[in-house]
Structures are given as C-alpha cells and as structure tokens.
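Student: predicted model and sequence follow; I will ask about them next.
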Amino acid sequence: MAALKFELQQKDPLSGARTGSIITEHGVIPTPIFMPVGTGGSVKALTQSQLKEEVKAKIILGNTYHLYLRPGIEVLEEAGGLHQFMNWQQPLLTDSGGYQVFSLAGTRKINEEGVMFQSHIDGSKHLFTPEKVMDIQRSIGADIIMAFDECPPYPSEYVYAQQSMQLTHRWLDRCFQRVEETTGKYGYAQNLFPIVQGGTYTDLRKASCDYIGSKNAAGNAIGGLSVGEPENMMYDLCGLCCDNLPADKPRYLMGVGTPWNILECIALGIDMFDCVMPTRNGRNAMLFTSKGIINIDNKKWEKDYSPIDDGIACETSNYYSKAYLRHLIKSKEILGLTIASIHNLAFYLHVVTEARKHIEAGDFTGWMKSSTEQFKVRR
C-alpha cells in the first residue's frame, strides 16, 4: 500500500499561493482543490456521474458521524467500503465527525476518554473515542482520514481554548497509535491528517501547528475557523497557520467558505477546501457566478433566457436559462435543486482550476483581485 504523496509544482512570486499534486491510490488530485461535501455518501441532489463529468470533482467528502449512524459500519464493510458502496472510484476524505458531535451541545458529554452523544436520528447513546473514530474510518475506507478533535465555539475564553487544544493533541496521539496498530480493510493506504486548533489565540494556534507538524503526517488540516469569527481574523489565523505548518505537506482548511474566501486563503498557502455553501445556497436559490451573485428567486430573472453562466466550462450552466431555473425553483421542482447544485459546485471547481492556471502563469495576484471584486457583485 502506497502512502499519499504531495508534489509541489509552482509558487506564486507575490503571495503564498502554490500548485501541486496529491497522489493517492484512487487518483491524483491537482491543488488547489475544492472538495464537494457528500456527508452521508451522497452530494445532495447529484449523481456520481454528474459530480465527475459536470462538476469535475477530483475528491469528495464523507462524514464519519453520519455514515456510522446510517447506513452503519456493517453495511459499509459488506459493500467493500464507501468507494464501492457509492460507486465512486476517485479519492475520498472522511471528516472525523468531531464537528457534528460537538454541535450537539445539549446532548453530549466530553471527557478524557471521548464524547458521549445522542443520535439525532433516534436518540440512542453512543461513545466516540479517538480509537473508535479511527476504527470507523478504517471501515469506511477513505483515502484521507481525519483525527478526532474538539472544535471550540467562537468566542471561547483563553483557558477553555487552551484546554481544548491540549485535549485535541492528546486525542491525536491516540489516533496515530490506533492507525499504526491497525491496517486498512480494502487493500489501499489510508492517510491520517491531524487538525490544528487553538481558537482565536495566536500563541495557541502556533503551539498547535508546532505539535501537529512534529507528527510528520501526510498532510495537515486547520480546523475551528469560519465558526463566527470576523473574516479578517480568519485570514490572519489562517496565514499564521500556513507560516507554521510544514511547506512540503498539503494544507487543508476545513469548512471554508465563499469563492472569495477560498481565493484569499489560496493566496495564504492553503491547498484544500471543503464547504457545504455551494450546495446549501444553491438549494436556497443563491447562485455564485463568474459575473457575481444571483438570487434566482428574484422576479428580474423571470424572462431572462440567457444561460445561467456561460463563463464557466459546465454543460448544465451553459445549457439552462436563468428563467427556466427560476421557474423550477419557484415551482419546487426537484430538477431545480439539481441544476443549482451542479452549477454552484462547478463554479467552485472553476475558481480553483483558474487559480491554478494563474499561479502557473505568474499573474495570480492581479487575477485574484479582479475576480474577487467581480464574484462579490450582487446582480
């Protein structure tokens, strides 16, 4: 089994932006990359062929918490893992479920051992320990698996953020030990990424980066951002983490964000992104386009027969009109949710693909500035 490899290819002379390739046994992922979120083994409203051919996704996410509860580990193991179960033969990443567990604030208890929580489905009680989360991710079978961490809320007092970070580090040691004493179930390598925490405190963030960097993992993630803190604070902390994490490993910023957030963070040195925003907002009539943001519910689009977005290479975005999509959304036709989701995800993949091209061309900074201004326009 071959462990993940990361090849750095090009660096932007005016920023921290860079291009590279993440090489897994299920395929090569060009970076920077955006990863659609397929929480329960499905990117909502899309088929796997649409993800591959229309969105041009190179890697997608599953979630340990949701997949553990439904369909359950027994089903996934009998299917041969999530790749086989959902018939997706490209790379997969699984989030550890830490964020989902900690969002159940009223129904979970945290201690040194792990987290006791109640299922949001039937109220049954479950214990997630670092060891169990690694075992679950072994059964799911993703190429990249995430460490079990605690994500402190914003705002958090310094002492809480510090204790939370230290707990995350102790859990990380247990995650690595469990991975080292077990093997993958399906004949290919799984790669554990640790997660930087530390709240909004720069000294804690740096300490967490130092601890996580010392693990020499295949890649490293930054968690606990985009949880309510001001945008500029997010950028400052992200930049600090990029400066203190190993440059020869991929850096994954979890749960961020808008197209301009992604460009700003690419400029700081981030390689990997995920967010539910493109699909969630698409299902609620908000479209991100190459010419700005559209609320397709608005009456101004009722008789606009031009393509949704002819500025990106996506057949769905080029084929259907704004008027037709508005009609579908207003009529609550399921097809409307599919078209909007395909378009938004295709746009996000377009953004990171264009970023890669401009980093390689040496004009990323200027392109990013003009693109960010355009993407923010409310149409």
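Tutor: Sure, I can see it.
Student: from here on, contacts and neighbour counts on C-alpha atoms
Tutor: Will do.
Student: which ones are touching Lys329?
Tutor: Not quite, residue 329 is Ile, not Lys. Ala285, Ile296, Asp297, Gly336, Leu337 (C-alpha atoms under 8 Å, 6 or more residues apart in numbering).
Student: try this one next to it:
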Amino acid sequence: MTRFSFSLTATDGAARTGVISTPRGDIRTPAFMPVGTAATVKAMMPDSVRATGADILLGNTYHLMLRPGAERIARLGGLHKFMNWDRPILTDSGGFQVMSLAELRKLTEKGVTFRSHIDGSKHELTPERSMEIQKLLGSDIVMCFDECPALPADDKRVAESMRLSMRWAQRSRDAFGDRPGHALFGIMQGGVTEHLRAESAEALTVIGFDGYAVGGLAVGEGQEAMFGVLDYAPAMLPTDKPRYLMGVGKPDDIVGAVKRGIDMMDCVLPSRSGRTGQAWTRRGQVNIKNARHADDPRPLDEDCSCPTCQGYSRAYLHHVFRAQEMISGMLLTWHNLHYYQEIMQGMRDAIAQGRFADWEVDFHRQREMGDIEKL
C-alpha cells in the first residue's frame, strides 16, 4: 500500500512545488482544496470538481458530526463512498467552527462543550473525540484539534490559547495512533507574534506530524498582517513536510502565500462567491448582477477553457442569476473553481521552471487591468 509521503520537486525562492502521495492518489502542490463542508462542494457534482483540476477536497468535522453524524457515515461506508469522491479528503478538526458557529460553548482543559447551531443539542468535542470522528469519516488527512482565538487578541490570551492547542496536539497525536496510509497534521498557532509562533512550531516538531498547518490566520487580521506572519512562519516548520495555510483565500492571498512557502490552501470563497453572483477572473472580480452584463454576448473570460466560458454568455449568466435559477450558482462556481485551479497549475509550472517572480508580476498586471470594457 502507498504510504503517505511528500516530495519536493523544485523550489524558487521560498515557493515550492512537489507531490503529496496518498493511497487514494497524488496531490500536486501547491494545492488548492475546494471546501465540501457537508459532504458536497455546493452546486457541483464530484466529477465536475475533479474536472476543474482538484486533487483533494476538504470536509468539515463539526458539520458532519452534527448532521448526518459520523457514526452514520461510517455505517454507510465512510465519507469517500458517501459523497462519491474516491480521491483524497482532508478533514478539519472542528475547532474553528465550534469557536465561530456553536452556541453557549464552554472551553476547559479537556475540550469544548457546546450547543449545536442547528437544533441546540449538546455536544462535547475533545482531541480524542475529534480523532475518533475523523477516523469514522475515513479522511486521508486528519487535523489536530486546536483552539483558535479570534484576532485581535492580546499576547497573554494568544499565548494561553496556543499552549492549550499544543497540549491538545499531543493528545491528538496519542489518540490518532498508528494508521498507515492516513496522515495527521499539527496546527501552529501564536497569532501575529513571532516568538509565540516559534514556540508553537518547536512544540509541534517535537511531537512530530506528517504535515503542519499555519492556523489562526485569515481570522480578521488583514492581508498585510497575514503576510507579515508568513514571511517567517513557514520557515519555522520542517522543510520536508507539507505546509498548509488554513482558510485562505482570495487569489492574491493564495499567490502571496505560495510565494512565502505554503503548499496547501482551502477556502469557501470560489464556491460561495459563485452562489452570490461573483466571478473571479484573471482580470479581477466580475459582479454578474450588474445591469451592464444584460446584453453582453461575451464570456466571463475569453481566455478561460471552463464549460461556463466555453458555452455561456455574460447575458445568459446575468439572466439566470436574476431569475434565481439553480444553474446560475452551478455555472459560476464551476468557473471560479476552474480559475483557482488554473492559478495553482500556473504557479506549479512557474516554480518548476524557475520563473515564479515573472509569473507573479504578470498575474498582478492582468488583475490591475480590471474587467473588459463595457459594450
């Protein structure tokens, strides 16, 4: 059986390209993971997600434990079979959603008790229970259970939270056990404070993980502060393991993260934007709701090879959004996910060829041009 492994094939500055090998297939890095919160990438069929170029999806422990339940998914053959996706899946630990969504939550050394945002039922999530749920789901990459304080927060609060997360990381490691072919990632915390990030990285490295995430960013600190942390944080982590930036982001966030040594990212943005009439293109954002598109026979992006741009005009996309037709979210999401995967492929090629800096200049130059002129 293929074990979980990571090999770097090229670097260009801090930017890296490589391959994560898993029993369910290879993941080309840098990788963007579409988010399948409730065992579906909203408005997309699994085959269509794969067709955009995605090698791996993200599933959500918190949402799946509440509905339909991890034990039920296990009885039905695991998450891959349940959602008809036979390639790798990463599951988050549920910690972030407990902090952001759950009601009446109570945090102790043991874990978190909370009431479901769906029906108010009471639940407990601990490092051990998070590992159990993710094992029941059968995900290929499992995330440690951690606590993520919302920023801004003072250093004392950030330090206490980070140290709790490091104790939970050890408990997650112990509970995960030996699962050949499955990987466990640790999560670095420490807010925007360099010495706390260093302390967290050291603690995680001592425990030892198959990959490492940079957590606690994209939680309201702004791009400048995020890049400030990414200027030093990835280099604190082992070079020979994948580095995952959680919950990021906009296209220029992703490019800036890869430039600073990140290998994996996930974000709901391309799918959520698609459902609200926003398209991401190489020339920036397009708001399909706007009246200027009503008579426009041109595609969203003339250089895009996705089915949306190949088969449908802006006028049609404007019409179906206005008419609240289901196909609107489907077509815009497909385009957005395709565009995101195109960025990833562009970066992988550029890093391999040692021309990442030129690629990045071109990427920003095109985006600054803005949308095509109105007809």
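Tutor: Received the coordinates, thanks. All of these numbers come straight from a predicted model, not from anything done at the bench.
Student: now what about the TM-score between them?
Tutor: Comparison of the two superposed chains (TM-score structural alignment, normalised by the length of the second structure) gives a TM-score of 0.96, and 371 aligned residues with a C-alpha RMSD of 1.4 Å.
Student: can I get the contacts of Ile329 of the first structure in TSV with neighbour count and secondary structure?
Tutor: Output for the contacts of Ile329 of the first structure, formatted as TSV (neighbours: other C-alpha atoms under 10 Å; DSSP: H, G, I helix; E, B strand; the rest coil):
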residue	neighbour count	secondary structure
Ala285	20	coil
Ile296	25	coil
Asp297	19	coil
Gly336	22	helix
Leu337	24	helix
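Student: check those residues and tell me the two furthest apart.
Tutor: Using C-alpha to C-alpha, the pair of the contacts of Ile329 of the first structure lying farthest apart is Asp297 and Leu337, separated by 12.5 Å.
Student: helices or strands up against the one helix or strand Val49 of the second structure maps to?
Tutor: For Val49 of the second structure, the element it lies in under DSSP states H and E is helix 46-51. Applying 3 or more C-alpha pairs under 8 Å, 6 or more residues apart in numbering; DSSP states H and E, one finds that helix 46-51 of the second structure contacts helix 326-352.
Student: how much does the helix it packs on stray from the first structure?
Tutor: Mean deviation of helix 326-352 of the second structure relative to the first structure after superposition (mean C-alpha distance after the TM-score superposition for the first structure): 0.6 Å.
Student: in the first structure, what stretch matches that helix?
Tutor: Helix 326-352 of the second structure corresponds to residues 334-360 in the first structure, going by TM-score structural alignment.
Student: the matching stretch: which residues count as buried?
Tutor: Across stretch 334-360 of the first structure, burial judged by 16 or more other C-alpha atoms under 10 Å covers 336-356, 358-360.
Student: chain center to stretch 288-296 of the first structure, what's the gap?
Tutor: 22 Å (C-alpha atoms, centre = their mean, to the nearest Å).
Student: buried set for it?
Tutor: For stretch 288-296 of the first structure, by 16+ other C-alpha under 10 Å, it's Phe288, Thr289, Ser290, Lys291, Gly292, Ile293, Ile294, Asn295, Ile296.
Student: according to the alignment, that stretch goes to what range in the second structure?
Tutor: Going by TM-score structural alignment, stretch 288-296 of the first structure sits over residues 280-288 in the second structure.
Student: pretty sure Ala294 of the second structure contacts His318?
Tutor: Yes - counting by C-alpha atoms under 8 Å, His318 is a contact partner of Ala294 of the second structure at 5.9 Å.
Student: compare the two (neighbour count), which wins?
Tutor: His318 (23 against 17; other C-alpha atoms under 10 Å).
Student: which non-adjacent residue is nearest the more buried one?
Tutor: Ile288 (5.3 Å; C-alpha to C-alpha, 6 or more residues apart in numbering).
Student: I figured the one you found hits Ala279, correct?
Tutor: Yes - contact criterion C-alpha under 8 Å: Ile288 of the second structure and Ala279 qualify, at 7.2 Å.
Student: where exactly do the strands run in the stretch 201-350 of the second structure?
Tutor: Counting by DSSP state E, counting those that start in this stretch, the stretch 201-350 of the second structure has these strands, from start to end: 211-214, 243-245, 264-267, 278-281, 284-287.
Student: just put the ones you listed in a markdown table and tack on distance to Arg50 of the second structure.
Tutor: Listed next are these as a markdown table, based on distance: least, C-alpha to C-alpha, whole Å:
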| stretch | distance to Arg50 of the second structure |
| --- | --- |
| strand 211-214 | 23 |
| strand 243-245 | 20 |
| strand 264-267 | 15 |
| strand 278-281 | 19 |
| strand 284-287 | 23 |
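Student: quick one: buried residues of stretch 120-132 of the second structure?
Tutor: Under 16+ other C-alpha under 10 Å, the buried positions of stretch 120-132 of the second structure are Leu125, Thr126, Pro127, Glu128, Arg129, Ser130, Met131, Glu132.
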